[in-house]
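J.: below is the sequence, then the predicted model.
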Amino acid sequence: MAQAADSARTVILTVDDDPGVSRAVARDLRRRYGAGYRIVRAESGESALEALRELKLRGDLVAVILADYRMPQMNGIEFLEQALDVYPGARRVLLTAYADTSAAIDAINVVDLDHYLLKPWDPPEEKLYPVLDDLLDAWRASDYRPVPATKVVGHRWSARSSEVREFLARNQVPYRWYSADEPEGQRLLAAAGVDGQRLPLVVTAEGTPLVEPDAPELAAQVGLATTPTAEFYDLVVIGGGPAGLGAAVYGASEGLRTVLVERSATGGQAGQSSRIENYLGFPDGVSGGQLTERARRQAAKFGAEILTAREVTGLEVNGSARVVRFSDGSAVAAHSVILATGVSYRQLAAPGCDDLTGCGVFYGSALTEAASCQGHDVYIVGGANSAGQAAMYLSRGAKSVTLLVRGESLTASMSHYLIQQIEEAPNISVRARTVVESAHGEGHLEQLTLRDVATGQSELVDAQWLFVFIGAAPLTGWLDGAVLRDERGFILAGPDLTPDGRPPAEWELDRPPYHLETSIPGVFVAGDARAESAKRVASAVGEGAMAVMLVHRYLEQS
């Protein structure tokens, strides 16, 4: 008999649209695992996803998900891809006919498929149970236990409440949201002895109340690492976007003592993308959250430390050491540093937007706020891929989505595949040559004034939701006086430091800077923060890996 789960009955979920097959799978599973696991069956992908979401809200564990490949509306691979967002740690099995084995093999890349079983699986003692036993053993041995649900109490139109929810969501911390106006929210406030004016209230899984917590306090209390375990490393990676995660994976896997420092949440702008469809190896696309979580787990597997909610404020040279200083006055040192700080969305300068940020005006928060946009009219500012991906994601539930683009069309800055999808979406429209002139509302966004830049005419529209994806401002202000940057703040490296063939005056070595090396030897840059970078996920990951190769070269010659 398979070993039982440790505590509350953990779930094994099976989904098959054929009622007879569904009952047969559930029967065989109960016979073997019913004493230690709760067997849940569903007869469609949608109903299975609904069941998974309900289990998630209750804080239940799901160990294994078995899905039939041939299902109408949503096949097994499509279902498992969405299930991955709800329970990323669950083991995934696809039930296929012999003719579908090629699809099952493809699913290994799409949904990290753990196994595929050919139907029929009789006798289960030979073809089903050994596979499930191994998967359950692997699941129990892994870090499968989610942090019991943290509770957040706040107001719907509260900027700080929105920031806390986004911080938890992007850091993969399960939480339950309660409005301060609903009975359960009021009960939590009363239990914590907090009035409704000091919000948000966060109650950790252990029952610790946090009133209006800042990011470092929140990170420490919900189990995220915030303090380095050592004082000196081979490599410090600053920034947890694709470039930083790529550098951490390659650095740690090649034996470098590596620590990654992230001020908010791993993934960067890419981590907020609802779907990336042009990333190599994922022909059906992958969400930014999925890609980020896999990369984070991969870096941790190789031994990289990942610190969250640590703001870096300075970079110094102390002999052969490169010292990274934090906002709390502490520091960590290393032989080498990779700057992968990425970029942030530029803020709208239109009157009213600052006051309504987090209260209807959001910067890159489409995933966190999407559920609240159901049936509403949504406006998006921006014409690049991030704006297009957000438009496609929000259009699933919104009444309408309007893209506001300053230029003549989307073709100058958006990938062709996204433009085609937007043109085919019935509830997405594009308003070219249009900008937000001002935002209006009492406590939350209620209206926008839009201006046609060609004619100068303005129009007042009703709007509760505005998502902004404009420009790329490098997060490099803290490097003033440390490394050379261009006039826009992007970091100069390699050939950009030596346009006339001669190193800059600050350069101390006889050799020229390596390709991604900054004006400080041993300090490299990768990804969007680099001057003239490609601003694409794949190129950022590649630069992170290349930077590690150059770190090795630097260390060998030091």
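T.: On my side now, so go ahead. Residues are numbered from 1 along each chain as shown.
J.: use CA for all of it now, contacts and neighbours both
T.: Noted.
J.: residues contacting stretch 245-262, please?
T.: With contacts defined as C-alpha atoms under 8 Å, 6 or more residues apart in numbering, stretch 245-262 is touched by 228, 233-240, 244, 266-267, 295-296, 298-300, 302-311, 338, 540-545, 547-548.
J.: the residues you listed in helices, which ones?
T.: Using DSSP state H, the members of the contacts of stretch 245-262 that fall in helices are 244, 295-296, 298-300, 540-545, 547-548.
J.: structure two is appended below for comparative analysis:
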Amino acid sequence: MGTTDTAAAERAAKPVILTVDDDPGVSRAIARDLRRRYSDAYRILRAEAGPQALESLREIRLRGQEVALLLADQRMPLMNGTEFLEEAMDLYPHARRVLLTAYADTDAAIQAINVVDLDHYLLKPWDPPEEKLYPVVDAELDSWHRQERSWRDSVRVVGDRWSSRCYELRDFLARNHLSYEWHPAGEPSGRQLVKAAGADPAQLPLVVTPDGTALTDPTDQELAAAIGIATDPAAEFYDLAVIGGGPAGLGASVYGASEGLRTVLVERQATGGQAGQSSRIENYLGFPDGVSGGQLTERARRQAVRFGTEVLIARQVTRLEPRGSARVVHFADGGRISAHTVILATGVSYRRLGAAGLDEFVGRGVYYGAALTEAPACADQEIYVVGGANSAGQAAMHLSGFAKRVHLLVRGAGLQQSMSHYLIEQIAATPNIEVHPCTEVVGSSGDGHLERLVLRDRNGGGERTVSAAFLFVFIGAEPHTGWLDDVVERDDRGFILAGPDLLTDGRRPRGWTLGRDPYHLETNVPGVFVAGDARADSIKRVASAVGEGAMAVALVHRYLTA
């Protein structure tokens, strides 16, 4: 290979940093400053318009090259910076996104945080770059290198539209922020994939990974391992094991790892928990325009990983065993890890409806939780949402953007007692949401999937049957604590007791061996703490769960240093 060819190959192997600014002088200046510091390890490219930059990205993608960082000016004609970054996400979802703004554009930059999951906004001018530009770029490139990027192309899923296992696989991919293509088995693209993989059409679903590996009806753990998600622990012993990846578990992981504890987070499906499935959270501190649960919890996951938390996905915990000073966590497949301390942040799931026939249609028209992957399929449909709290209201608002009409079914006389005022106002102002108070689902029917619901008027108005292909349920809460039987004390509903709730007439819990009372979030097993929705009498809010995760880590330190 000649010298010219070698140089070209080296350039092609470098990840790209792309800048977009319609001011030629600014465009040359930022490219010059970036080359001065980063040209040894990165290709620095610049464009002077959003469409031109997108064309460059498409060419880079066709060549199979990586893009590490996108810097876009907000004020550009034809396509502003936020619009460019939004389209660029489809080509390079893992590239870090930075918006260049003037002081007057800071409101637009804050809005972009929610629209394109912006990583940073940088005020112009950035002189001197050593103080104002390079630290920002260094941090973003470091985050890019740390994140999991082994899947650059989509996972492809083939199966029946109303297969509950197909829905579970698609939901697993979506909640883990992995792009996928859905191919119904009856369509030409689905049949072609099945034939190319040499799979049996009678044994779907089929999953084809980006490297061409074909998996027939894989378990979540098999799928995770095949696409590069960590499922096996890197060590046998940790300072802190966090069980559950919702807001409480993520909060505990961020604070534990950032404070020097060797921390592992174990999650049975996907980080985020119920909050991660929320289409919009509008009352979380610091996000005046709201933020999707997926965006919020994915940022928290990245933050935890950046501080050194080891995240294990698709691992089912089946038992907790106190063994001397160690706490042993057992997995369903026979594996285990040990830790000095454990934080239980397993959260809750929505209670099942007891209506006749409904269990038959779970994943086939009946969904417990937001099921955001199904929203596009609700287009032009009359859909039903059950529940009167914030989660039901947020789902109704999100689904109203797809469905012809959303029917919100509430057992009580209205929403005022259980839903935030801002959501009630939004629902009232949305013309295709209809609230049905004093209404419950008592029956269902369908041929292979949900087709009809039987509704009852609780005020004695009788029953009626309605056509319905989609039902989303948000009622009550059941904690994931059955695996703690005979080890950790719980109340009669399964929620974990901790701290003062363990004391009876001033007496410490049975089997307690220490010469002190349990700490505030400590269970009856010393060194085992609880945080978030799984704790008895907890406040079911994202902010309080995050706070309890941080508080639990402070108590872990107190336990370890006592």
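T.: Yep, it's here. Bear in mind the structure is a predicted one, so any value in this text is a computation, not a measurement.
J.: that older thread, quick one: which of the ones in helices among the contacts of stretch 245-262 of the first structure is the most crowded by neighbours?
T.: In terms of neighbours by other C-alpha atoms under 10 Å, these top out with residue 244 at 33 neighbours.
J.: which position in the second structure aligns with that residue?
T.: Alignment note (TM-score structural alignment): residue 244 of the first structure maps to residue 249 of the second structure.
J.: state the distance from that match to residue 421 of the second structure.
T.: 28 Å (C-alpha to C-alpha, to the nearest Å).
J.: can you check residue 505 of the second structure too?
T.: 40 Å.
J.: also residue 101 of the second structure?
T.: Taken as C-alpha to C-alpha, the span from residue 101 of the second structure to residue 421 of the second structure is 35 Å.
J.: same check, this time on residue 10 of the second structure
T.: Residue 10 of the second structure is 58 Å from residue 421 of the second structure, by C-alpha to C-alpha.
J.: let me have the ones in helices among the contacts of stretch 245-262 of the first structure in TSV, extended by distance to residue 426 of the first structure.
T.: Formatted as TSV, these follow (distance: C-alpha to C-alpha, whole Å):
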residue	distance to residue 426 of the first structure
244	38
295	35
296	36
298	39
299	41
300	42
540	33
541	34
542	36
543	38
544	39
545	41
547	44
548	45
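J.: let me know the closest of those to residue 103 of the first structure.
T.: Distance to residue 103 of the first structure across these (C-alpha to C-alpha) is lowest for residue 295, with 24.3 Å.
J.: which residue in the second structure aligns with that closest one?
T.: By TM-score structural alignment, residue 295 of the first structure lines up with residue 300.
J.: same thing with residue 278 of the first structure?
T.: That one, residue 278 of the first structure, aligns with residue 283 by TM-score structural alignment.
J.: doesn't residue 290 make contact with its match?
T.: Yes - Residue 283 of the second structure lies in contact with residue 290 (C-alpha atoms under 8 Å); the separation is 7.0 Å.
J.: the more surrounded of residue 101 and residue 421 of the second structure?
T.: A direct count of neighbours by other C-alpha under 10 Å for residue 101 of the second structure and residue 421 places residue 101 higher, at 21 against 13.
J.: which residues does the more buried one contact?
T.: Per C-alpha under 8 Å, 6+ apart, neighbours of residue 101 of the second structure: 73, 74, 75, 109, 121, 122, 123, 124.
J.: for these, which one is nearest residue 170 of the second structure?
T.: Among the contacts of residue 101 of the second structure, and counting by C-alpha to C-alpha, the member closest to residue 170 of the second structure is residue 109, at 32.1 Å.
J.: let's verify that closest one: helix, strand, or coil?
T.: helix (DSSP: H, G, I helix; E, B strand; the rest coil).
J.: residues in the first structure matched by the lengthiest strand in the second structure, start to end?
T.: For the second structure, the longest strand by residue count, based on DSSP state E, is strand 336-344. Counting by TM-score structural alignment, strand 336-344 of the second structure pairs with residues 331-339 of the first structure.
J.: report the mean deviation for the matching stretch after fitting onto the second structure.
T.: On superposition with the second structure, the mean distance recorded for stretch 331-339 of the first structure (mean C-alpha distance after the TM-score superposition for the first structure) is 1.0 Å.
J.: quick one on the thing from earlier: from the ones in helices among the contacts of stretch 245-262 of the first structure, pick the one nearest residue 452 of the first structure.
T.: With C-alpha to C-alpha as the yardstick, the closest approach to residue 452 of the first structure among these comes from residue 540, at 35.3 Å.
J.: which position in the second structure pairs with that closest one?
T.: Checking TM-score structural alignment: residue 540 of the first structure goes with residue 545.
J.: need the contact list for that match.
T.: Residues near residue 545 of the second structure by C-alpha under 8 Å, 6+ apart: 247, 248, 251, 531, 532, 533, 539.
J.: farthest pair in the residues you listed?
T.: 251 and 539 (15.6 Å).
J.: of these two, who's got more company?
T.: Taking other C-alpha under 10 Å, residue 251 of the second structure and residue 539 do not tie; residue 251 has more neighbours (30 against 12).
J.: ok, now how distant is that one from residue 261 of the second structure?
T.: Using C-alpha to C-alpha, residue 251 of the second structure is found at 14 Å from residue 261 of the second structure.
J.: for residue 91 of the second structure, same thing?
T.: Per C-alpha to C-alpha, residue 91 of the second structure is found 37 Å from residue 261 of the second structure.
J.: with residue 198 of the second structure instead?
T.: From residue 198 of the second structure to residue 261 of the second structure the distance is 47 Å (C-alpha to C-alpha).
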